[in-house]
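Peer 1: No sequence on hand, only this structure:
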């Protein structure tokens, strides 16, 4: 089964190697040709492969809800426990750790539930601290951003289910290129900000508003990639643990969309 998603392709290859790590069945079953299956381990002959439970859509939904729950608890804990004087340093640290974990998970060839859960914990702390800073400046903004985020997610789910938006190979390649470009721009802007250089991308100017709108549109469309990844993973019969990787992709898009909506809404709050 071919897929245009390079990450899913790597996972599919790893899963296929896992399934094919056993000898093909001979006339008596699995093992060397001509050797009865009642002696599978004798003389080093491999035994029959164990049954592998494939991932399902329900698995992905359960894992996604679980990760969002972990992220929410971590965010609430960080909001309450981290002193105001340490918020900036703490959220920068959490952002860097979350970025490293996210890259490891994204480029890993094997599903690692422990890393995915660790990411949810760290990213939850980051989201909680950023949300607290915004809520302190603009009361009620967090609730608005949360409602808007899940509203966009619901709309994208309906559009994908109705096949209004399709994850064609060209769409997938284009989205990957655009997201890589946006990531590079945001990283460069972050480095400039550390040295006190204002690029105008995050200061509430018309340029900043336009950039946030672009990010929001791309973040919303990234759900299409996640939905396609889930669909292809189920169709390819990937092992159940890969549902953690699929859920991770959805959570990453939700967090990105939420943060961009939070920032955009803040631009229109005014000076009270």
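Peer 2: Cool, the structure landed. A quick note: this is a predicted structure, and the numbers were derived from the prediction, not measured.

Peer 1: From here on, just use CA atoms for contacts and neighbour counts.
Peer 2: Fine.

Peer 1: close enough to count as contact, residue 215 and residue 260?
Peer 2: Yes - if you go by Cα atoms under 8 Å, residue 215 and residue 260 touch, sitting 6.8 Å apart.

Peer 1: So what touches stretch 253-272?
Peer 2: The contact list for stretch 253-272, computed with Cα atoms under 8 Å, 6 or more residues apart in numbering, reads 127, 134, 138, 141-142, 145-146, 148-149, 153, 204, 209, 212-213, 215-216, 219-220, 222-223.

Peer 1: Now, of those residues, which are buried?
Peer 2: Buried members of these, counted by 16 or more other Cα atoms under 10 Å: 127, 134, 138, 141-142, 145-146, 148-149, 153, 204, 209, 212, 215-216, 219-220, 222-223.

Peer 1: out of these, which are inside helices?
Peer 2: Of these, the ones assigned to helices by DSSP state H are 127, 134, 141-142, 145-146, 148-149, 153, 209, 212, 215-216, 219-220, 222-223.

Peer 1: Secondary structure element holding the nearest residue to residue 8 once chain neighbours are set aside?
Peer 2: Once flanking residues are discounted, residue 8 sits nearest to residue 229: 6.5 Å by Cα to Cα, 6 or more residues apart in numbering. Assigned by DSSP states H and E, residue 229 falls within helix 206-236.

Peer 1: Report the buried residues of that helix.
Peer 2: 208-209, 211-212, 215-216, 218-230, 232-234, 236.

Peer 1: Okay, one more to line up with it:
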């Protein structure tokens, strides 16, 4: 796994090769096996008990089949509804920050980082903390979008919203493409695929940290190593990594639904998707800013 939201989860992570016992569910919940008494023992052999059992069995047979909603298990609808709600909240907060308080983005960045780490490593999801993370990310994205747009527009007089709209459309298109590739089976999540993705993401993270240090210390100016042709190539690679991470996220959610994890983990799934979508949007925003700034 690559997304820490899913890889650190007991219910969305890869199946354990050791320690698994027959008759147990993910998360350590043991399935109780029915206990049967000896033939003819006690009152179970009486006519009245037999009639009661026959009536109960008939009622159970006639009853409609239990759905995942009845059993409180995770469904794709749960994930879609919660992800859509968090995305709507993110957009509303980002728009409000863009218009009224763009300078608050550093606060949103720090709060989002802290809340993101807390939520990523919690064993059970906290809807309140996940919503708080979404609000913080909305503040961060609203302000940082203006910063990137200002760099891209320069003195051309073009509207600031142009680059942001392009980044949003590109993010949604990539999300749809990744979902299509996953659903069609054209891209399969295999151990080799996840291992390659993990190595590539670690390399990208190291590169990004070195670039940030060099630019903040004044060794490099402007975009640092992210400028020019190299910056464009690195940006395209980063977009590809984020798209591949989305596919791995979809596979994790699929595994959770098939294993019948509790419905409350729809919050975890939605949070994980939001994390990847925010990363993807930022990569598109940076890439478009480099293109349009001519640096």
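Peer 2: The structure has been received and is ready for your questions. Only a predicted model underlies this, so the values are computations on that prediction, with no experimental measurement involved.

Peer 1: was I right about residue 142 of the first structure contacting residue 135?
Peer 2: Yes - the criterion here is Cα under 8 Å, and residue 142 of the first structure meets it with residue 135 at 6.1 Å.

Peer 1: who are the neighbours in contact with the counterpart of residue 130 of the first structure in the second structure?
Peer 2: Under the alignment by TM-score structural alignment, residue 130 of the first structure pairs with residue 144 in the second structure. The contact partners of residue 144 of the second structure, by Cα under 8 Å, 6+ apart, come to 102, 105.

Peer 1: any idea how far residue 144 of the second structure is from residue 180 of the second structure?
Peer 2: Residue 144 of the second structure sits 30 Å away from residue 180 of the second structure, taking Cα to Cα, to the nearest Å as the criterion.

Peer 1: Contacts for stretch 213-227 of the second structure, please.
Peer 2: 211-212, 231-232, 234-235, 290, 295.

Peer 1: Return the residues in contact with residue 107 of the second structure.
Peer 2: Contacts of residue 107 of the second structure (Cα under 8 Å, 6+ apart): 136, 139-140.

Peer 1: Please apply the same query to residue 259 of the second structure.
Peer 2: Neighbouring residues of residue 259 of the second structure by Cα under 8 Å, 6+ apart: 25-26.

Peer 1: In the first structure, what residue corresponds to it?
Peer 2: Match for residue 259 of the second structure (TM-score structural alignment): residue 236.

Peer 1: repeat for residue 180 of the second structure
Peer 2: By TM-score structural alignment, residue 180 of the second structure lines up with residue 158.

Peer 1: got the angle for the strand or helix carrying that match vs helix 206-236?
Peer 2: If you go by DSSP H and E, residue 158 of the first structure is part of helix 141-161. When axes from the mean of the first three to the mean of the last three Cα atoms, to 10 degrees is applied, the directions of helix 141-161 of the first structure and helix 206-236 differ by 50 degrees.

Peer 1: how about the strands of the first structure, start to end?
Peer 2: 25-26, 29-30 (DSSP state E).

Peer 1: What are the boundaries of the helices in the stretch 51-200 of the first structure?
Peer 2: 57-81, 87-107, 113-137, 141-161, 169-194 (DSSP state H, counting those that start in this stretch).

Peer 1: and for the longest one, what span of the second structure is it aligned with?
Peer 2: When helix 169-194 of the first structure is aligned against the second structure using TM-score structural alignment, it corresponds to residues 191-216.

Peer 1: Quick check: that stretch compared with the first structure, mean distance?
Peer 2: Average distance, stretch 191-216 of the second structure versus aligned residues of the first structure after superposition (mean Cα distance after the TM-score superposition for the first structure): 2.5 Å.

Peer 1: buried stuff in that stretch?
Peer 2: Across stretch 191-216 of the second structure, burial judged by 16+ other Cα under 10 Å covers 194, 197-198, 201, 204, 211-212.

Peer 1: that older thread, out of the contacts of residue 107 of the second structure, which is most surrounded?
Peer 2: residue 139 (31 neighbours; other Cα atoms under 10 Å).

Peer 1: so it touches residue 110, yeah?
Peer 2: No - look at residue 139 of the second structure against residue 110 with Cα under 8 Å: they stay out of range, at 10.6 Å.

Peer 1: Now do the shared contacts for these two.
Peer 2: With Cα under 8 Å, 6+ apart, residue 139 of the second structure and residue 110 have no common neighbours.

Peer 1: what's the closest of the contacts of residue 107 of the second structure to residue 272 of the second structure?
Peer 2: residue 136 (15.3 Å; Cα to Cα).

Peer 1: List the residues that contact the closest one.
Peer 2: Counted by Cα under 8 Å, 6+ apart, residue 136 of the second structure has contacts 107-109, 111-112.

Peer 1: Produce a PyMOL select command limited to the buried residues of those.
Peer 2: To isolate the buried subset of these in PyMOL, counting by 16+ other Cα under 10 Å, use the following:
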select buried, resi 108+109+111+112
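
Peer 1: ok, the contacts of stretch 213-227 of the second structure vs residue 126 of the second structure, which is closest?
Peer 2: The closest of the contacts of stretch 213-227 of the second structure, once distances to residue 126 of the second structure are taken by Cα to Cα, is residue 212, at 32.0 Å.

Peer 1: Please identify the deepest-packed of the strands of the first structure.
Peer 2: strand 29-30 (a mean of 20; mean count of other Cα atoms under 10 Å).

Peer 1: distance between it and the chain's centre?
Peer 2: 39 Å (Cα atoms, centre = their mean, to the nearest Å).

Peer 1: Aligned counterpart of residue 167 of the second structure in the first structure, please.
Peer 2: Residue 167 of the second structure maps onto residue 145 in the first structure, by TM-score structural alignment.
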